[in-house]
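Student: quick one, structure for this:
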Amino acid sequence: MNSKQLQYFLTTVHKGSIAGAARELDIAQPAISQQLASLEREMGAQLLSRTFSGVTLTPAGDLFLTHATRLMDDINNAKSELRELVGKTAGTVKVGMLPSIGNVLSMPLIAEVKQNHPKLKLEISTGPSYSVKGWLEGRQVDIALTYEQDVDPRFMTVSPVIRENLHLVMANQATSSEYSHLAGRESIPFWALSQFPLLSPGNKDALGKLIEHYEKATGVNLQHNLAYSGQLMTGLRQVMQGEGVMILPTSAIFHLEESGLVSTLKIVEPEMQRLVLAATNKTSPLNEAVLKMLKVIKQVVASEQALQHWRGSLAFTDQSEMKGVLASGSLMSS
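Tutor: Take a look at the predicted model:
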């Protein structure tokens, strides 16, 4: 039994004849007769008495009419609720992110939304962490992908995404004699970073705050003497020209590493990491489109992490990652 058979049965009863149902549904009479006969065989009873003047319900048909009406009502209600749900997930979602995150996430996120979520429209803005924070506070974006160093529990609700490993990024060891002695190594202790001139943002930026935190925790002072524009792409050009090194996650440079333009060493002793968060403004109610986009973002992050484009551990399966991040903020469910 299917909804088509139920529809044909109810319309035939309502119109009093198969011919009337055929005109109502704009379907050939034999097609309706065939479906009704199939329905009766499945029910194991004759539901309609057929005469030249039309059809009438048999006792079995009269009983079945009650159930058929209820079933069609349930089907129509389900369709209506699903249409409403799909309608709620439609809409434009504005996402703000840092250039390092955008480098790994923007293109696959756009592709995923376009291919599998056509009712969603994605708008991406990239900028330094303090700009992304301001956009979220001013409701210029719906979702901000940022770092724990920039969490403000006064207006942010956050969900952990990935705890990323930070690396020393330098000119390719094979082409730069300055770094040739590091060839064959996979990691470098934090204290050894003090040997290299560092291109780093100021402590207004989340990364700058993190580097300063590790310097204080270890007692190691790094070389911050190089002029840095604050623009990621400009800094990476300087790195590739051998003008200095940077501390970055692989999300920012995986494409350059795969092309052999830069080399990376994981920073250890202590291991240098930072937590990426998806933040929303707690003063703005979340609609279905934003909730859906949050799930899509986590799905794409997991894919990029599996490809080793974004090295680290997924954090949205472990709420304990957030202990200590917010003393008085709330976490959205993952």
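Student: okay, CA-based contacts and neighbour counts for the rest of this
Tutor: Fine.
Student: next, N76: secondary structure please.
Tutor: helix (DSSP: H, G, I helix; E, B strand; the rest coil).
Student: relative to P285, how far out is Q7?
Tutor: Relative to P285, Q7 is positioned 40 Å away (CA to CA, to the nearest Å).
Student: elements contacting the longest strand seen in the chain?
Tutor: Ranked by residue count and defined by DSSP state E, the top strand of the chain is strand 156-171. Secondary-structure packing of strand 156-171 (3 or more CA pairs under 8 Å, 6 or more residues apart in numbering; DSSP states H and E): helix 232-240, strand 246-249, strand 262-268, strand 273-281, helix 288-306, strand 312-314.
Student: immediately after it, which helix or strand?
Tutor: Downstream of strand 156-171, the next assigned helix or strand under DSSP states H and E is strand 187-189.
Student: distance between that following strand and the chain's centre?
Tutor: Taking CA atoms, centre = their mean, to the nearest Å, one finds strand 187-189 lying 32 Å from the centre of the chain it belongs to.
Student: list the helices and strands the next helix or strand after it packs on?
Tutor: Using DSSP H and E, the helix or strand that directly follows strand 187-189 along the chain is helix 206-218. Applying 3+ CA pairs under 8 Å, 6+ apart, we find helix 206-218 packed against no helix or strand.
Student: mind listing what's buried along helix 206-218?
Tutor: 206-207, 209-212, 214-215 (16 or more other CA atoms under 10 Å).
Student: identify the farthest-apart pair in the residues you listed.
Tutor: Greatest spacing in these, by CA to CA: A206 and E215 (14.4 Å).
Student: and R70, how close does it get to I101?
Tutor: For R70, the distance to I101 (CA to CA) stands at 52 Å.
Student: I meant V301, not that one.
Tutor: Shown here: V301 relative to I101, a distance of 10 Å by CA to CA.
Student: check contacts around the residue most central in space within the chain.
Tutor: Against the mean C-alpha coordinate of the chain, by CA atoms, centre = their mean, the closest residue is I297 at 1.3 Å. Contacts here follow CA atoms under 8 Å, 6 or more residues apart in numbering; on that basis I297 touches L109.
Student: what residues sit buried inside stretch 147-156?
Tutor: For stretch 147-156, by 16+ other CA under 10 Å, it's 147-153, 155-156.
Student: show me which of these is closest to V93.
Tutor: M156 (17.1 Å).
Student: right, and the closest one touches A278 too?
Tutor: No. Taking CA atoms under 8 Å as the definition, M156 is not a contact partner of A278, at 9.6 Å.
Student: burial measure for E81, as a count.
Tutor: 12 (other CA atoms under 10 Å).
Student: brain fart, A19
Tutor: Using other CA under 10 Å, A19 has 17 neighbouring residues.
Student: would G230 count as being in a strand?
Tutor: No. Counting by three-state DSSP, G230 falls outside a strand, being coil.
Student: one more sequence to fold, the one below, so I can look at both together:
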Amino acid sequence: MVLDVRRILLFTEVARRGSVTATARALNYTPSAVSQQVSRLEAEAGQPLLERHARGVTLTDAGRALAERGERIERELTAAENELADFAGLRAGTLRVGTFPTVGASLLPRAVIAFREAHPDVRLTVRSARIAGLWAMLENREVEMSLMWDYDWNRIDREDIVVTPLADDPPALLVSKDHPLSDRSSAALADFADDPWITRADHHPVAEALARSCHAAGFEPQIAYEAHDYQEAQAMVAAGIGVALAPTLALEGIRAGVSVLPLQPPAPVRRILLVRMSDHVLTPAAQAFAGFLRDAASADTAS
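Tutor: Next up, the predicted model:
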């Protein structure tokens, strides 16, 4: 037995109004069309559901039971419509976003604050990881979209993703306040060819950016220290161990004793990106959050 839900709902309306004619009038059908649908439902049920008489209809026991079920179906459908409306209207739901540390400490918080103020009923979860971890979370659908980055020599280019560039993140030079060139308004890498360098440990991409940039400037950097994060790198710069290269977004908090010198071109600018899998259609919450990310990136670029 397979019952047509639309016929059940129509039958429930007939039961509620007690008349085929009244139901037809209310739903803008013809009485014969309503009668045909009820007859087909009775055929599906294998038994009569209505007893027809001159003044209207009377439900059989089976018809009464089915009408009660029909009312429950109506309530569930109404609840489903309201729930979907809540998701569409950003009054409910969960949004999971991936990020990486430097953006998580700079651009991302502004977008999070704006999103939570605008849509406080949506639960926002943020997961931070290196690039490999972000790819795994995207592919496993642990996050709906993720912030990522790339350089000219390793562009993110896959057929199964959608990439939205948000901002360019140029590098800067970190030097000790006691360095002879610390009062410059900008600098070139070649000016620091004889300096010891602080780089990132564990084959971090910024270490590759430093090596490539120095080679392009005609020298091999002398590595004096390998730091595991930018705060550690700043501490070593302030102590006079060497100079360092860092993306601008990694410089939200500059410690005492460190000068930041904008780097003259050519410089290894990285792109900040928003990435999602191409077979995943963004939810209304994700679309709204992406807008706040673009706003935050634009404000950061303008400043």
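Student: neighbour count winner among R70 and I101 of structure 1?
Tutor: Set R70 of structure 1 next to I101 and count neighbours by other CA under 10 Å: I101 wins out with 20 against 12.
Student: which of the three states applies to the aligned residue in structure 2 for that one?
Tutor: Aligned counterpart of I101 of structure 1 in structure 2: V103 (TM-score structural alignment). Under three-state DSSP, the three-state class of V103 of structure 2 is helix.
Student: give the buried residues for the helix or strand harbouring E84 of structure 1.
Tutor: Using DSSP H and E, E84 of structure 1 sits in helix 59-88. Going by neighbour count (16+ other CA under 10 Å), the buried part of helix 59-88 of structure 1 is 61, 64-65, 68, 72, 88.
Student: got a list of contacts for whatever helix or strand comes next after that helix?
Tutor: Later in the chain than helix 59-88 of structure 1, the nearest helix or strand by DSSP H and E is strand 91-97. Identification of contacts with strand 91-97 of structure 1 by CA under 8 Å, 6+ apart yields 119-127, 129, 132, 135-136, 140-146, 289-290, 293.
Student: so how far does stretch 78-97 of structure 2 reach from one end to the other?
Tutor: This stretch, stretch 78-97 of structure 2, spans 31 Å end to end (CA to CA).
Student: ok now that stretch, how far from the chain's centre?
Tutor: That offset, for stretch 78-97 of structure 2, works out to 16 Å (CA atoms, centre = their mean).
Student: same question, stretch 246-264 of structure 1
Tutor: With CA atoms, centre = their mean, you get 23 Å for stretch 246-264 of structure 1.
Student: SS state for S35 of structure 2?
Tutor: Under three-state DSSP, the three-state class of S35 of structure 2 is helix.
Student: that one - nearest residue in space that isn't next to it in sequence?
Tutor: Spatial nearest neighbour of S35 of structure 2, excluding adjacent residues (CA to CA, 6 or more residues apart in numbering): V20 at 6.8 Å.
Student: for R7 of structure 2, see how far away the one you found is.
Tutor: 13 Å.
Student: neighbour count: those two, which is higher?
Tutor: V20 (25 against 19).
Student: so that one sits right up against V14, yeah?
Tutor: Yes. When contacts are counted by CA under 8 Å, V20 of structure 2 is listed as touching V14 (5.8 Å).
Student: circling back: nearest to L25 of structure 1 among the buried residues of helix 59-88 of structure 1?
Tutor: Closest to L25 of structure 1, out of all of the buried residues of helix 59-88 of structure 1 and judged by CA to CA, is M72, at 15.8 Å.
Student: enumerate every residue touching the closest one.
Tutor: Neighbour list for M72 of structure 1: 3, 6-7 [criterion: CA under 8 Å, 6+ apart].
Student: looking at those residues, which is nearest S38 of structure 1?
Tutor: Using CA to CA, L6 comes nearest to S38 of structure 1 of the contacts of M72 of structure 1, at 11.2 Å.
Student: you'd agree that closest one is up against H67?
Tutor: No. L6 of structure 1 lies out of contact with H67 (CA under 8 Å); the separation is 9.8 Å.
Student: which position in structure 2 pairs with the residue nearest to the centre of structure 1?
Tutor: Under the alignment (TM-score structural alignment), I297 of structure 1 pairs with L293 in structure 2.
Student: likewise for G244 of structure 1?
Tutor: Per TM-score structural alignment, G244 of structure 1 is aligned with G242.
Student: how many neighbours does its match have?
Tutor: Counted with other CA under 10 Å, residues neighbouring G242 of structure 2 total 24.
Student: wait, it touches L173, no?
Tutor: No. Assessed by CA under 8 Å, G242 of structure 2 is found out of contact with L173, at 10.8 Å.
Student: now do the shared contacts for these two.
Tutor: Joint contacts of G242 of structure 2 and L173 (CA under 8 Å, 6+ apart) do not exist.
Student: and A67 of structure 2, what's its match in structure 1?
Tutor: Matched to structure 1 by TM-score structural alignment, A67 of structure 2 sits unpaired.
Student: for A67 of structure 2, give its distance to R116 of structure 2.
Tutor: Distance, A67 of structure 2 to R116 of structure 2, by CA to CA: 44 Å.
Student: okay, those two: which has more neighbours?
Tutor: Neighbour count, other CA under 10 Å: between A67 of structure 2 and R116, A67 has more, with 23 against 14.
Student: surely the more buried one and V5 touch.
Tutor: No. Using CA under 8 Å, A67 of structure 2 is not in contact with V5, being 11.6 Å away.
Student: mind checking the end-to-end distance for stretch 11-31 of structure 2?
Tutor: Start-to-end, stretch 11-31 of structure 2 (CA to CA) is 13 Å.
Student: S185 of structure 2: what's it in contact with?
Tutor: Contacts of S185 of structure 2 (CA under 8 Å, 6+ apart): 261-262.
Student: rerun at 10 Å
Tutor: Going by CA atoms under 10 Å, 6 or more residues apart in numbering, S185 of structure 2 touches 260-263.
Student: cool, A306 of structure 1 as well?
Tutor: Taking CA under 10 Å, 6+ apart as the definition, contacts of A306 of structure 1 comprise 300, 312-314.
Student: please pick the buried ones from the contacts of M72 of structure 1.
Tutor: Members of the contacts of M72 of structure 1 classed as buried by 16+ other CA under 10 Å are 6-7.
Student: corresponding residues in structure 2 for stretch 115-122 of structure 1?
Tutor: Here stretch 115-122 of structure 1 aligns to structure 2 at residues 117-124, judged by TM-score structural alignment.
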